[in-house]
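S.K.: pasting the sequence and the predicted model now:
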Amino acid sequence: MSKAAKRLYLIPVLSKALDILELLQAEGEPMSLEALHRRTKVSKTTVYRVLKTFTHRGYLARSTDGLYRVVSKPKKMRFGFAAQSAEMPFSIAVTESLKAATAAAGIDLLVLDNKYDAATAIRNAEEFVKARVDLVIEFQVEQDAAPVIADKIAAAGIPMIAIDIPHPHATYFGVDNYRAGHEAGGVLAYHAQRQWNGKVDWVLGLELPEAGTLVQSRTTGAFEAVKAALPEIPVESFVRLDGRGMREKSRKVVADFLNRHPKDKGVLIAAANDTSALGALDAVRELKREKQVAIVGQDAIPEAVAEIAKNKSALIGTVSHEAAGYGTRLIHIGLALLSGQTVPPYNYAETKLVTAETAGRI
């Protein structure tokens, strides 16, 4: 940077970007990357990145023959995001990831809170239609509300991405629920083999029926992994309980089950999420049965990861859904939908297993 530029507090790369844009405006006709490089004397790499950025932000258009031209600046895109709940740690993490991604992409984001409630989620869908957002990202847990929400959004001609719970007309983004559950079940089975010589009295699926069969397949996957590793467990020992994904509800149903089986010692619990897993842990501790129970959750929320890292905790693992990466993936899918690209109906988030050996490194 020259001394004059430093005194004027100029940003060299921004100046180069404006040189490229101003040249295109002055010429009034499409130009190639090579021509812009020659005329501006800016490196090809910088010219390429500037052109990609201006095209992404809507200042330029690229034709099929590779030429760039100035276009009228469109209105700034606005996405609507209906968050699952401002009180649920995983939902908060997804919201923060999406806020960061939209800010980086130059997209406005209207965030509404579904409050873990179907009626609220439906009202929020109506609010997005009134606001005329360009795209809706829906994160709510009630399967029965999904078609109502989807119909309102589709009737307004607005594309939609549904997180975790499939919605009619929407593109899905979330984990492969069966595989995530299978990972959890593998951890439970290994614990039973190593700590209890494979002796298991009960395998509990602490699930969220309201979310529908896709999320319930987390329990199915966990059960199948345990059955494969411990085939001697009778089928009647596999029990599904409704924890609704909530801590207190999960605590109550697990406490009730354990009180009805006071002498049973090997109990494996696969929870639909970490909030339920922590509720189960609360019940186990209240009844002083930590040595007899092993729990694995989903989501890798901070409190669960901290608990897993503790010595001899009954919460032995969780499957991270890598919430920090949701925002970028959701924006890529959303922009692809709006540009008319073909997008797969199901798009899966990455997962990572977290156990006591790895919890300290998360």
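M.R.: Structure's in. What do you need?
S.K.: contacts, neighbours, all on C-alpha from now
M.R.: Fine.
S.K.: just checking, what packs against the lengthiest helix in the chain?
M.R.: Longest helix in the chain, counting residues (DSSP state H): helix 177-196. With contacts defined as 3 or more Cα pairs under 8 Å, 6 or more residues apart in numbering; DSSP states H and E, helix 177-196 has these neighbours: helix 213-229, strand 267-271, strand 293-299, strand 315-320.
S.K.: how far away from the center of its chain is that helix?
M.R.: Averaged C-alpha coordinates place helix 177-196 at 22 Å from its chain's average position (Cα atoms, centre = their mean, to the nearest Å).
S.K.: need the residues that contact that helix.
M.R.: Contact with helix 177-196 is made by 198-200, 214-226, 229-230, 266, 268-270, 294-298, 317-319, 351, 353, as judged by Cα atoms under 8 Å, 6 or more residues apart in numbering.
S.K.: let's see that with 7 Å instead.
M.R.: Contact partners of helix 177-196, identified using Cα atoms under 7 Å, 6 or more residues apart in numbering, comprise 198-200, 214-215, 217-226, 229-230, 268, 270, 294, 296, 318-319.
S.K.: list the buried residues in the helix or strand hosting A150.
M.R.: Using DSSP states H and E, A150 maps to helix 146-155. Judged by neighbour count (16 or more other Cα atoms under 10 Å), helix 146-155 contains these buried residues: A146, P147, V148, I149, A150, K152, I153.
S.K.: adding another structure so you can compare the two:
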Amino acid sequence: MKRVAALAICGLVAGAAVALAAPGPRYRIGFANLTDDPGTKIEATGFTGDLVRESFVLAVRELPVDLVLYDNHGDPHRAIANAETAVRDRVDLFIEYNDDPSANASVAAIMTKAGLPVLAINYPVPGAPLYTADDGEAGRIAGEALAESAVRDWEGHPLLGLIVGDWERGAARLDARAAGVRAGLTRRLKTLRIVKIAPADLGRVASANPGAKLLVATMSDPLALAAKQTLEAAGRAGDAVIVGQGLDPSIHGGQSDRREIDPNNRGSIVFGSVAFYLDRYGYEVLPLALAVLRGERIPARTVTRHVLVTASTVWREYPPTDLQ
């Protein structure tokens, strides 16, 4: 009897192993990136398009997916041409990352005619689920962090809120980000004076307010590093705290030795940065694509999980030996 039971158990284990080893369906997924150019910063952050592409290449390694890559080159006409090519390439699903509404409408029409599902990144494609950053939420997180820092360290001191951005670039995103910062700051500091300025004006404004402690929200990490240099040169480093946006490699350093946000650099006036994780989009978007292909319902809008990352938490998000 024991031998029969043992054989039955062995049979169950063997059957489970076969089931686990049995290959499921493989899917052919097309991804058209906004741009693959390593020199072009995207989404008003310090991230570049090649990092988004690389995240898809890395994420697909453990998935039943054959990835077909396209580069939109930031060109609406190329985006439409890539969609047409993807149909000819017989993809099962198309992921579109393109910032032109008219071109996205054309892409939607092409895919609808071909009977192919679409996922959109950061910019809507009619009828397609959207994965997107939430600029307002990211700004709010930064504003609240600055306000909490001021309440903790500078109670009773005059305060000035500064929102620093290249306002002519990525206007809609930056406006939402700045509005979020303002909301986050004033939730704790109801009467705080807040000024939106360009990077070139920071030194002048700092010098014009010598008695104020400066709560500086920059719209990107490169601007956070530039603001730090400006305030140090003006002799105001002891009167300022900075929070950036993005958590891109310029601020956390990746595997390089240049890390502004680092457990060994806790004295920096750059307190932290709000993570956007553009270099992990592949890990977020491809599972959504697979869910669609398997007939599962996904939300019409999925947003990035923005968090504030500081010197005490950065290695949790980007370990020094992170191989992604």
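M.R.: Sure thing, it's come through. From a predicted model like this one, the values you see are computed outputs, not experimental measurements.
S.K.: for structure 1, which segments are assigned as strands?
M.R.: Assigned by DSSP state E, structure 1 shows strands spanning 60-62, 68-70, 78-83, 108-113, 135-138, 160-163, 171-174, 202-207, 238-242, 267-271, 293-299, 315-320, 346-348, 352-355.
S.K.: counterpart of G186 of structure 1 over in structure 2?
M.R.: Aligned by TM-score structural alignment, G186 of structure 1 pairs with E144 of structure 2.
S.K.: from V216 of structure 2, how far out is its match?
M.R.: 12 Å (Cα to Cα, to the nearest Å).
S.K.: show me which of these two is the more surrounded one.
M.R.: It is V216, of E144 of structure 2 and V216, that has more neighbours when counted by other Cα atoms under 10 Å, with 28 against 22.
S.K.: mind telling me what the more buried one corresponds to in structure 1?
M.R.: So, by TM-score structural alignment, V216 of structure 2 is matched to I269.
S.K.: what residue of structure 1 matches up with T310 of structure 2?
M.R.: By TM-score structural alignment, T310 of structure 2 lines up with T355.
S.K.: and the gap between the closest residue to its match other than its chain neighbours and L24 of structure 1?
M.R.: Nearest non-adjacent residue to T355 of structure 1, counting by Cα to Cα, 6 or more residues apart in numbering: G317, 4.4 Å away. Distance, G317 of structure 1 to L24 of structure 1, by Cα to Cα: 56 Å.
S.K.: when those two are compared, which one has more neighbours?
M.R.: Taking other Cα under 10 Å, G317 of structure 1 and L24 do not tie; G317 has more neighbours (32 against 18).
S.K.: ok, the more buried one - contacts?
M.R.: V296, G297, I308, V354, T355, A356.
S.K.: nearest spatial neighbour of the spatially most central residue of structure 2, chain-adjacent residues omitted?
M.R.: When Cα atoms, centre = their mean is applied to structure 2, the residue found nearest the centroid is F276 (2.5 Å). Once flanking residues are discounted, F276 of structure 2 sits nearest to G246: 4.8 Å by Cα to Cα, 6+ apart.
S.K.: the one you found pairs with which position in structure 1?
M.R.: Matched to structure 1 by TM-score structural alignment, G246 of structure 2 sits across from D299.
S.K.: follow-up on the earlier one: distance of the match of G186 of structure 1 from A300 of structure 2?
M.R.: Applying Cα to Cα to E144 of structure 2 and A300 of structure 2 gives a distance of 28 Å.
S.K.: with E155 of structure 2 instead?
M.R.: 44 Å.
S.K.: same check on A109 of structure 2?
M.R.: 18 Å.
S.K.: now I95 of structure 2
M.R.: Separation of I95 of structure 2 from A300 of structure 2 (Cα to Cα) stands at 14 Å.
S.K.: neighbour-wise, which of the two wins?
M.R.: Set side by side, I95 of structure 2 and A300 show more neighbours around I95, with 24 against 11, by other Cα under 10 Å.
S.K.: settle this for me: that one is touching N33, isn't it.
M.R.: No. With contact defined as Cα atoms under 7 Å, I95 of structure 2 does not reach N33; the gap is 8.3 Å.
S.K.: pull up the overlap in contacts between those two.
M.R.: Joint contacts of I95 of structure 2 and N33 (Cα under 7 Å, 6+ apart) do not exist.
S.K.: residue in structure 1 paired with R61 of structure 2?
M.R.: Checking TM-score structural alignment: R61 of structure 2 goes with A103.
S.K.: next, count neighbours for its match.
M.R.: Using other Cα under 10 Å, A103 of structure 1 has 11 other residues around it.
S.K.: just the one 4 residues further on next, same as before
M.R.: Residues near I107 of structure 1, counting by other Cα under 10 Å, number 16.
S.K.: for it, which non-adjacent residue is spatially closest?
M.R.: Leaving aside its chain neighbours, I107 of structure 1 sits nearest to M77 (5.2 Å; criterion: Cα to Cα, 6+ apart).
S.K.: what does that neighbour align to in structure 2?
M.R.: Residue pairing (TM-score structural alignment): M77 of structure 1 is matched to R28 of structure 2.
S.K.: same question for A314 of structure 1.
M.R.: Aligned by TM-score structural alignment, A314 of structure 1 pairs with I269 of structure 2.
S.K.: got the contact list for that match?
M.R.: Counted by Cα under 7 Å, 6+ apart, I269 of structure 2 has contacts K228, A237, A240, V241, I242.
S.K.: hmm, try it at 6 Å
M.R.: V241, I242 (Cα atoms under 6 Å, 6 or more residues apart in numbering).
S.K.: need the counterpart of L130 of structure 2 in structure 1.
M.R.: Counting by TM-score structural alignment, L130 of structure 2 corresponds to Y172 in structure 1.
S.K.: count the neighbours of that match for me.
M.R.: The tally of other residues near Y172 of structure 1 (other Cα under 10 Å) stands at 24.
S.K.: if we can go back for a sec, against L281 of structure 1, how distant is the match of V216 of structure 2?
M.R.: 10 Å.
S.K.: before we move on, what about V343 of structure 1?
M.R.: For V343 of structure 1 relative to L281 of structure 1 (Cα to Cα), the value is 40 Å.
S.K.: same deal with A26 of structure 1?
M.R.: With distances taken as Cα to Cα, A26 of structure 1 is found 68 Å from L281 of structure 1.
S.K.: could you pull out the buried residues of stretch 218-234 of structure 2?
M.R.: Going by neighbour count (16+ other Cα under 10 Å), the buried part of stretch 218-234 of structure 2 is 218-225, 227-228, 230-232.
S.K.: can you check stretch 81-98 of structure 1 too?
M.R.: Per 16+ other Cα under 10 Å, stretch 81-98 of structure 1 contains these buried residues: 81-86, 88-95, 97-98.
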